[in-house]
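K.L.:
Provided below for reference: sequence and predicted model.
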Amino acid sequence: MAQQWTHRGGGWLPPERPRPGVVPLRPLGPGDILGGALAALGRYGGRLCGALLLGQLAAGLLVTAAAGAAALASLSPRSGNRVFVWVLFPAAALFLLFTCALATALIAALLRPAVLGRAVTAPGLLRAALPRTPKVLGAQLLALLAAAGPGAAVLAAGLPPLVLLPLAPVALWLGVQFALAPTAAGYEGLAPVAALRRSARLVRGAWWRTFGWTAPAVAFTVGAGYALLVWSGLPGALSALVLLPAFPQLPAGLLYVDRRIRREHLAEALAADPDRDPVIPG
């Protein structure tokens, strides 16, 4: 259907793109991404945190059960506290990894309703996100391994820290190249390796733009988490676990939408048929 030009502001202007949800259906500028992230938090933040809390509660029950078993085992005079430490620390690490992966999967599940302005529920978000959380976690771990693996190997080999200096630009470049992989895994259901390839294709030609949005969000999250821990102790740390993992993923998710709009004409596809979202690799 042909679009009609309209007379606005003393002249003839092209038609405005529709905005059914938190962002307009057109290539997004910095204001659109920031405003869209804040609008998504305002409109869906309660349900997003509710879904994350539900998932964390289920995972927390498993961690508590493992810690309880470790505590019982540590009562043995032979094992002392070693079993407790060996079980508790890995369980806590897995809980943190699960929380970050679930937050990303929830944001990916929220993207389509948020862009189209549709209602969601916390249980509905959780049902959509949980099946793809393992793939998101795999993509996160692979992206981290690609970026930080060589540096970790250098440190593990006992080489001088100065050897890391030439690796730092490579690590940064790879980290940004794969920054959209977790969102791609959650939104499209891609396997981890396919999600990394998908991220590299979407970031191609927009490395600095991707860096400009992901790095400040990660820095803010780390700083806010540290501040909550220092100012509020354990309650602050628990609040950070609930609230902060989702924040960096909102700008990254909207940046993912922007890259697909620019490269794959996603806006036109959604405007023409909101119930169909074709994935166009390439």
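P.N.:
Thanks, I have the structure now. Predicted, not measured: the structure shown is a model, and the values here were computed from it.

K.L.:
when you work out contacts or count neighbours from here on, use the C-alpha atoms and nothing else.
P.N.:
Noted.

K.L.:
secondary structure element for the closest residue to A59 other than its chain neighbours?
P.N.:
The spatially closest residue to A59, leaving aside those adjacent along the chain, is F95, at 6.6 Å (CA to CA, 6 or more residues apart in numbering). Applying DSSP states H and E as the criterion places F95 in helix 82-116.

K.L.:
residues touching whichever helix or strand comes after that helix, excluding its own?
P.N.:
Taking DSSP H and E as the definition, the helix or strand that follows helix 82-116 towards the C-terminus is helix 122-129. Residues outside helix 122-129 that contact it (CA atoms under 8 Å, 6 or more residues apart in numbering) are 47-52, 54-55, 102, 105-106, 108-110, 186.

K.L.:
against that first model, consider the following:
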Amino acid sequence: MNDSPGWATPGSSPSDGERQGAPADQPATGDPKWSAQQPPPGQWSSPAAGQGAPPAPPQQPQPGQGWGSYGQQQGGQYSGPYGYPGGPGPWGKPPAAKPGVIPLRPLGLGEILDGAVSTMRSHWRSVLPITLVVATVVQVISILVQKLLLADLAVSISETPTPEELVNGLGSGLSITVATKLIEFLGTVVVTAMLTMIFSRAILGQGSTVSEAWRDARPQLLRLIGLTLLLGIGLSLLGAVLLLPPILGGSVGLALVGGLAWMVLAVWLWIAFSLASPVLMLEKSGIFTAFGRSWKLVKGSWWRIFGITALTVLIVFFVSMIIVMPLTLIGVLASGTGMTGLTDGSAGTTWGALIFSAVGLIIAQTITMPMQSGVTVLLYVDQRIRREALDLELARAAGVENYGHGATGG
């Protein structure tokens, strides 16, 4: 059983029929699955006779009071007289309970991005040391690998390479890519694991130190490595199945079609399993259970999750380019090889160019890695709120009183 407050997986997955303890008239498969503690429908009531005029609209209404029915879910959004908890009422739109960086209700795009940035800003003492240390270690090792391997790789754009030189160049380039990506992979897994725990506490309004994040993440770290490797290997095998036969058969047209099909399927599967990481870390599940849970949480919301993820990737890309490109250019110009170094590519292998580029990458990754991890965690939380009423469990874990009770409830 998961021992993380508020993150326990429901008795059954969101697409497996009725939840344990749910009422008999619970919606059928495909509709939101609410927990047994779903608040009963309520209505805004006027003051009893003799009590005088109603008071001014409250700035912070008590959670669970006067929110009415949850309504039904249509197109991924809540409908009904008041929408979602904290939705509009006769006095406007009182805010939902917000013990931490996000309100406990279905989240919009802006709230997901703002929650990621707010966590970075309010918990920077825990977030930035993790990303800074990991990014620095990764880039130092990458510099050494690139310097050793690139020294043997001579690239000239002014001459036509022979087939043997082309094969050697591709082999050296592939070796560099594999080595650097493996280092980045291990660093990213560590950062993802620790940041997931920090974000989970930030949602509950709790702080987290680096040592606490490591302690919470360490038991699941090997499983997260296995999950990420399994997903990468699976996508690579899919590409091999679609690309190798036409390539070996010498059919360029079929190879292009296979490559396009592989890209489409890879993106689709990547989004379908994009929530497996927070499932694994927060629900303390196994690898294949995490894949299954992610599949069911994403089902029916694939395009929404894809859009938010793609926008996050674009933001991260442009922020990284703004930071990395100027420093890389400075390093290349300061390499001392002049225009010859720029034309034959040797400028990129000098210590100055590699160091300046690494400094830019360290700064960029220190800023962007928390945002990517935060958006993934908040998408997971958002889907569980929409599908499983996770907001009720989180509110109780955060100590929000009377959350989930009707207007007349005790």
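P.N.:
That came through fine. Note that this is a predicted model, so its numbers are computed, not measured.

K.L.:
if we can go back for a sec, quick one: which of the contacts of helix 122-129 of the first structure is most hemmed in?
P.N.:
Neighbour counts for the contacts of helix 122-129 of the first structure were taken using other CA atoms under 10 Å; the highest belongs to A105, with 33 neighbours.

K.L.:
counterpart of it in the second structure?
P.N.:
With TM-score structural alignment as the criterion, A105 of the first structure lines up with A193 in the second structure.

K.L.:
kindly report the same for A217 of the first structure.
P.N.:
Using TM-score structural alignment, the partner of A217 of the first structure in the second structure is T312.

K.L.:
does that match really touch Q372, like I thought?
P.N.:
Yes. Here T312 of the second structure lies in contact with Q372, judged by CA atoms under 8 Å, at a distance of 6.8 Å.

K.L.:
and the host helix or strand of the match of A217 of the first structure, how far out from the chain's middle?
P.N.:
With secondary structure defined by DSSP H and E, T312 of the second structure is part of helix 302-333. For helix 302-333 of the second structure, the separation from the chain centroid amounts to 15 Å (computed by CA atoms, centre = their mean, to the nearest Å).

K.L.:
sorry, back to before: next, the angle helix 122-129 makes with the helix holding F95 of the first structure.
P.N.:
Orientation note: helix 82-116 of the first structure sits at an angle of 100 degrees relative to helix 122-129 (axes from the mean of the first three to the mean of the last three CA atoms, to 10 degrees).

K.L.:
helices or strands up against helix 82-116 of the first structure?
P.N.:
Packed against helix 82-116 of the first structure, as judged by 3 or more CA pairs under 8 Å, 6 or more residues apart in numbering; DSSP states H and E, are the following elements: helix 30-74, helix 122-129, helix 133-156, helix 181-188, helix 249-264.

K.L.:
if we use 6 Å, what do you get?
P.N.:
Judged by 3 or more CA pairs under 6 Å, 6 or more residues apart in numbering; DSSP states H and E, helix 82-116 of the first structure is in contact with helix 30-74, helix 122-129, helix 133-156, helix 181-188.

K.L.:
please tabulate those in JSON lines, including the columns distance to A206 of the first structure.
P.N.:
Converted to JSON lines, those look like this (distance: least, CA to CA, whole Å):
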{"stretch": "helix 30-74", "distance to A206 of the first structure": "13"}
{"stretch": "helix 122-129", "distance to A206 of the first structure": "28"}
{"stretch": "helix 133-156", "distance to A206 of the first structure": "18"}
{"stretch": "helix 181-188", "distance to A206 of the first structure": "15"}
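
K.L.:
quick one: closest of those to G9 of the first structure.
P.N.:
Among these, helix 30-74 comes nearest to G9 of the first structure, with 21.9 Å by CA to CA.

K.L.:
which strands and helices sit next to the closest one?
P.N.:
Contacts defined by 3+ CA pairs under 6 Å, 6+ apart place helix 30-74 of the first structure against helix 82-116, helix 122-129.

K.L.:
distance of V120 of the first structure from P192 of the first structure?
P.N.:
According to CA to CA, to the nearest Å, V120 of the first structure stands 27 Å off from P192 of the first structure.
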